[in-house]
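Participant: any chance you can model this:
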Amino acid sequence: MTPLRIGLVGLGPISTGPFNAGEWGIQHMNAAINSPYLELVAVCNSTKESAQKSIASHGLPSTVKAYGSMGDIANDPNVDLVAVVVHLDKHYKLAKTLLQYNKDLLIEFPATPSVAQTSELAELAKSRGVKIIIGSQGRCDPAVSKLRELVDSKIIGDVVYSTFIGHTSLDASQGWLEAQSGALDLDSGISRFNIVFGHQIDAFISVLGSFSSIQTAFKTKEKTTRLLDARGNVVDPLYKITSPDIILVQGVLEQGAAASFQLRTNKCPADGVGSRWIISGTEGELIYTGGPGFFHMGTPGGKITLNKWTAEAEEIDFRSEEKEYINRVDAPGVNILRLYEAFAQGKKNAYASIEDSLETQRFLENVKQNAVWAP
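Facilitator: Below is the predicted model:
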């Protein structure tokens, strides 16, 4: 098949760490240059000179075009999809501009800071016949894809119960980088709640559907932390933390099952299991376990066990169909590669449309508004 030609908006010249502010575009670059189904053909930064610097710094081919405006990259006939990989506050304005040129878009998750803005982009894209996909890469993780396939096949009958117990190491007790302070601010749109819980609950919803009713609880262990600059100097000794590091959601799924989702934050899980997901049905049960890390980015040691009530438990393979080149990209970029390929190959269940993401964003607002805060 002809490779999907990607224009990338937001590519920093160097990487100082996989999660540092302003550098997420490098993960998208790594995905594009390591897949035979993808081709990075253009980079757009705030200026053409900045884009040229990034292209040169990463040793990209001379065929990769450099642009300094949305109009220039959108008017490039060799760009099939424009990926907006910049700070959340810029998503809405840039995406709205690009939609005027009838270009298909990928917008990083969350799509925008508000349900209203995401809804407006969804309506505008629909009116113009343009596709917007969202970078909630957990949906295309091979374990999530296999669980979705198994649940849909009714191999365990009708789902009656599910629980997800997750772990994240984004602990702020020993200090926090100023450049990433938004992760600790519940109203920033990029808090631990939005990014970590948001990505993971989106994967959960993609397998089992959303909740029809919920009860939620939040807790923040540390109320303040030392905010540090890039050199480790304290810039604020008592930075207030408003984003929860413990999140509990329980309720009833739209299809009738009882379900819960729990996310805790500390240095490391005591048993080495970062994620445990149980899906129990009328005819059997599925259990996924994975190592420490961010579940939606692909975690090591993932395992799916199927136990039919009429047979012995068996481990389900979910990796054998993947190509060898995918192993050249590590987390956190590997599921971005899978996301792009799912779109290129028309695997609609394996990536989120903006309508799918809007449903998740509305759910997040519901969780946030209904949360009871533990002291």
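
Participant: C-alpha only now, for contacts and for neighbours.
Facilitator: Fine.

Participant: for I195, see how far away the residue nearest to N370 when sequence neighbours are not counted is.
Facilitator: Leaving aside its sequence neighbours, N370 sits nearest to T216 (C-alpha to C-alpha, 6 or more residues apart in numbering; 6.3 Å). Relative to I195, T216 is positioned 17 Å away (C-alpha to C-alpha, to the nearest Å).

Participant: more neighbours, these two?
Facilitator: Neighbour count, other C-alpha atoms under 10 Å: between T216 and I195, T216 has more, with 20 against 16.

Participant: just the buried positions in the host helix or strand of the more buried one, please.
Facilitator: Under the criterion of DSSP states H and E, T216 resides in strand 211-219. Using 16 or more other C-alpha atoms under 10 Å as the test for burial, strand 211-219 gives F211, I214, T216, A217, F218, K219.

Participant: and the contacts of the helix or strand just after that strand?
Facilitator: Under the assignment DSSP H and E, the closest C-terminal helix or strand after strand 211-219 is strand 224-228. Contact with strand 224-228 is made by 172-178, 181, 234-241, as judged by C-alpha atoms under 8 Å, 6 or more residues apart in numbering.

Participant: next structured bit after strand 224-228?
Facilitator: Counting by DSSP H and E, what follows strand 224-228 is strand 234-240.

Participant: what about that next one, distance to the chain center?
Facilitator: Its chain's average C-alpha position is 29 Å from that of strand 234-240, according to C-alpha atoms, centre = their mean, to the nearest Å.

Participant: next, the structure of the following sequence, for comparison with the previous one:
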Amino acid sequence: MASSSSSPIKVGFVGLSATGWAATVSGPALLQPSLRDSYDLVAVSTSSEASAKASAEKYGKDVGHPVKAYYGSTSKIASDPDIDLVAISVKAMYHREAALPVLEAGKNLFLEWPAGACLEDTKTLAAAARRKGVKTVIGLQGRQIRTIAKVKELLASGVIGTIRSSNVILNTGRDFPAWTPLVIENNRYTHTKKNGAALLDIPMGHFLDLFTYTLGDFVNVSATHANVYTEAGILGDDGKPTGEIIKSDIPDHFSVAGFLKSGALVNIFWRAGYKSGEGTGRQQFVWEIDGEEGTIRMESDDLMGWFPSGCEPDLFLNGKKVEVDTLKNLVEILASGWRAFAKRETTYATIEDAVKIRTLLQAIDESATEGHKVDVVYD
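Facilitator: As a prediction, the model looks like this:
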């Protein structure tokens, strides 16, 4: 495996086209000037020949050399002997199909969260990775934010004493039209549970990885959920309503309580769909960690504050603000994850971490659906 101290890691990127998450976030993060010595984009793969050629031409100009163009099955890019690592950024329901050929080819893998449409998908990918002995990186980039690094430092110092409880409140406002009650056309798939891209899957999965990375694993959960917004209005690419309304049976409110392995009691309330921004007075994110000797609090009223994996919150220790040299945006945060992998650090998430979070999400869903406490059993 190449590293930043030798030749650059040669990357083939699946899903890196003209638009979408890969084009606006994960691709630009990889292509940061500070990572040029660590990574080299050598190939792209998209769904069609035309888009693959267009993408290869565009990114070839960015990296300063020709980029190979593949399309269709990922087995093509996975079999390229010039590639060390394949990065995959496609919709969740295609993760398993796209990632398995890469793992079977023995290539290292970067895969966006949620690493499959369900726990079974994620476990299948993890088993393949173990069998082939490859390295994996999952796009749970929240582990990279500097606020969390500081929180872990404070906790390790013992400044707030033994942790007794933690309380979290989050709001995914309608200003971010990925879920109800307003949804852009390209995100209508998030309202079909089997696609694995609902609120519970993506944003809650991101946060719960950040939470457990900081405070440790759950041993049990008691959850309830509600489907407050039973319909969603579809928005066009211009952000204006198209007039189409779709039904939504995906829960948009969650209340999760449980105990951590440390014995701390946790309460998380997540709601979605409310109006946010100026004039509402509504904070998007509050996370309190209470110890015997004090309290750590993180909070944000930014419209993306509910997504600390991409928008660093303010930090307070015993009511006093702690200054942190935060990463400025989501691209910088993702770039930090790429850097950690190249340097062989241990701060990035792997497919095994993804299995743990998927296991927790399934337990939450089971508890909320069946109305009883569920023990979280990690394989």
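
Participant: re earlier: which bit of the second structure covers the strand holding T216 of the first structure?
Facilitator: The aligned range for strand 211-219 of the first structure in the second structure is 218-226, by TM-score structural alignment.

Participant: which of the contacts of strand 224-228 of the first structure count as buried?
Facilitator: If we count by 16+ other C-alpha under 10 Å, the contacts of strand 224-228 of the first structure have these buried: A172, G175, W176, L177, E178, S181, V234, D236, Y239, K240, I241.

Participant: gap between the residue lying closest to the second one once chain neighbours are set aside and I205 of the first structure?
Facilitator: Among residues not flanking G175 of the first structure along the chain, R226 sits closest, at 4.5 Å (C-alpha to C-alpha, 6+ apart). With distances taken as C-alpha to C-alpha, R226 of the first structure is found 35 Å from I205 of the first structure.

Participant: in CSV, list the buried residues of strand 211-219 of the first structure along with distance to A313 of the first structure.
Facilitator: As requested, the buried residues of strand 211-219 of the first structure are arranged in CSV below (distance: C-alpha to C-alpha, whole Å):
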residue, distance to A313 of the first structure
F211, 29
I214, 32
T216, 33
A217, 34
F218, 36
K219, 37
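
Participant: closest to T118 of the first structure out of those?
Facilitator: F211 (20.4 Å; C-alpha to C-alpha).

Participant: OK, contacts around the residue lying closest to that closest one once chain neighbours are set aside?
Facilitator: Using C-alpha to C-alpha, 6+ apart and skipping residues adjacent in sequence, the residue nearest F211 of the first structure is L253, 4.0 Å away. Applying C-alpha under 8 Å, 6+ apart, we find L253 of the first structure in contact with L208, G209, S210, F211, S212, S213, A259.

Participant: need those residues in JSON lines (columns: distance to P61 of the first structure).
Facilitator: Shown next, in JSON lines, are the contacts of L253 of the first structure (distance: C-alpha to C-alpha, whole Å):
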{"residue": "L208", "distance to P61 of the first structure": "43"}
{"residue": "G209", "distance to P61 of the first structure": "43"}
{"residue": "S210", "distance to P61 of the first structure": "44"}
{"residue": "F211", "distance to P61 of the first structure": "47"}
{"residue": "S212", "distance to P61 of the first structure": "50"}
{"residue": "S213", "distance to P61 of the first structure": "51"}
{"residue": "A259", "distance to P61 of the first structure": "49"}
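
Participant: next, give me the two most distant ones among the residues you listed.
Facilitator: Farthest pair in the contacts of L253 of the first structure (C-alpha to C-alpha) is L208 and S213. Separation: 14.2 Å.

Participant: state whether A198 of the second structure and I250 are indeed in contact, as I suppose.
Facilitator: Yes: at 6.9 Å, A198 of the second structure counts as touching I250 under the criterion of C-alpha atoms under 8 Å.

Participant: what's the overlap in contacts for those two?
Facilitator: In contact with both A198 of the second structure and I250: H191, T192, using C-alpha under 8 Å, 6+ apart.

Participant: quick one: map Q137 of the first structure onto the second structure.
Facilitator: Mapped onto the second structure by TM-score structural alignment, Q137 of the first structure lines up with Q141.

Participant: ok, D271 of the first structure - how many residues close by?
Facilitator: D271 of the first structure has 8 nearby residues by other C-alpha under 10 Å.
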